[in-house]
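Student: I would like to see how this sequence folds:
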Amino acid sequence: MSRKDQCSICSRETEEGIYLLRVYICEACEAEMIGTPADDPRYEYFVKRMAKAHKSMIPS
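Tutor: Got it, this is the predicted structure:
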């Protein structure tokens, strides 16, 4: 049985993805992030989602 984790970008539960500084990213979001140029409006969305995910990992 495979483990499913929730993507920090799209919130879908998937079996395939990566952890980046303890933040899980599914393969689909990883591919889209890599292929998105910095001048694309989606780039800012990814930056904000990653920042939010990383902040949630810091203990209060």
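Student: could you use CA atoms for every contact and neighbour count after this?
Tutor: OK.
Student: residue contacts, Y24?
Tutor: Taking Cα atoms under 8 Å, 6 or more residues apart in numbering as the criterion, Y24 is in contact with 5-8, 17-18.
Student: Three-state assignment for it, please.
Tutor: Classification of Y24 by DSSP: H, G, I helix; E, B strand; the rest coil places it in strand.
Student: and it, how far from D40?
Tutor: 23 Å (Cα to Cα, to the nearest Å).
Student: how many neighbours does R3 have?
Tutor: Summarising burial for R3: neighbours were counted as other Cα atoms under 10 Å, giving 8.
Student: one more, for comparison:
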Amino acid sequence: MEEGLSCCFCNKIDDEGIILLNQYICRSCELEITHAGSNELRYEIIKKNLKSIWKGALFPSH
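Tutor: Prediction:
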């Protein structure tokens, strides 16, 4: 059985990341988020995923 949490960005299972609004982000994705430049395509993808986390926290589905 695998132990750890599943990253909401990449689905990697581990326990070395952060929890943001009840969503787990692995260390690799956390570093990707903090190092993405606003002129990069990955920045837009990251921004979309973070918006989704915030929407889920603000407007939880019943």
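Student: any idea what the TM-score is?
Tutor: TM-score for the superposed pair, counting by TM-score structural alignment, normalised by the length of the first structure: 0.79. Supporting figures: 58 aligned residues with a Cα RMSD of 1.6 Å.
Student: and in the second structure, which of the contacts of Y24 of the first structure remain?
Tutor: Retained in the second structure by both residues aligned by TM-score structural alignment, their matches' Cα atoms under 8 Å are the following of the contacts of Y24 of the first structure: 5-8, 17-18.
Student: now, those residues that are in strands?
Tutor: Within these, residues falling in strands by DSSP state E are 5-6, 17-18.
Student: tell me which stretches of the second structure form helices.
Tutor: 27-35, 41-58 (DSSP state H).
Student: can I get those in a markdown table including distance to I13 of the second structure and mean neighbour count?
Tutor: Formatted as a markdown table, the helices of the second structure follow (distance: least, Cα to Cα, whole Å; neighbours: other Cα atoms under 10 Å):
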| stretch | distance to I13 of the second structure | mean neighbour count |
| --- | --- | --- |
| helix 27-35 | 11 | 14 |
| helix 41-58 | 18 | 14 |
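Student: so for K12 of the second structure, which of those sits nearest?
Tutor: The minimum distance between K12 of the second structure and those falls on helix 27-35, with 9.3 Å, by Cα to Cα.
Student: how much does the closest one stray from the first structure?
Tutor: Plainly put, helix 27-35 of the second structure ends up 0.4 Å away from its match in the first structure on average once the two are laid over each other (mean Cα distance after the TM-score superposition for the first structure).
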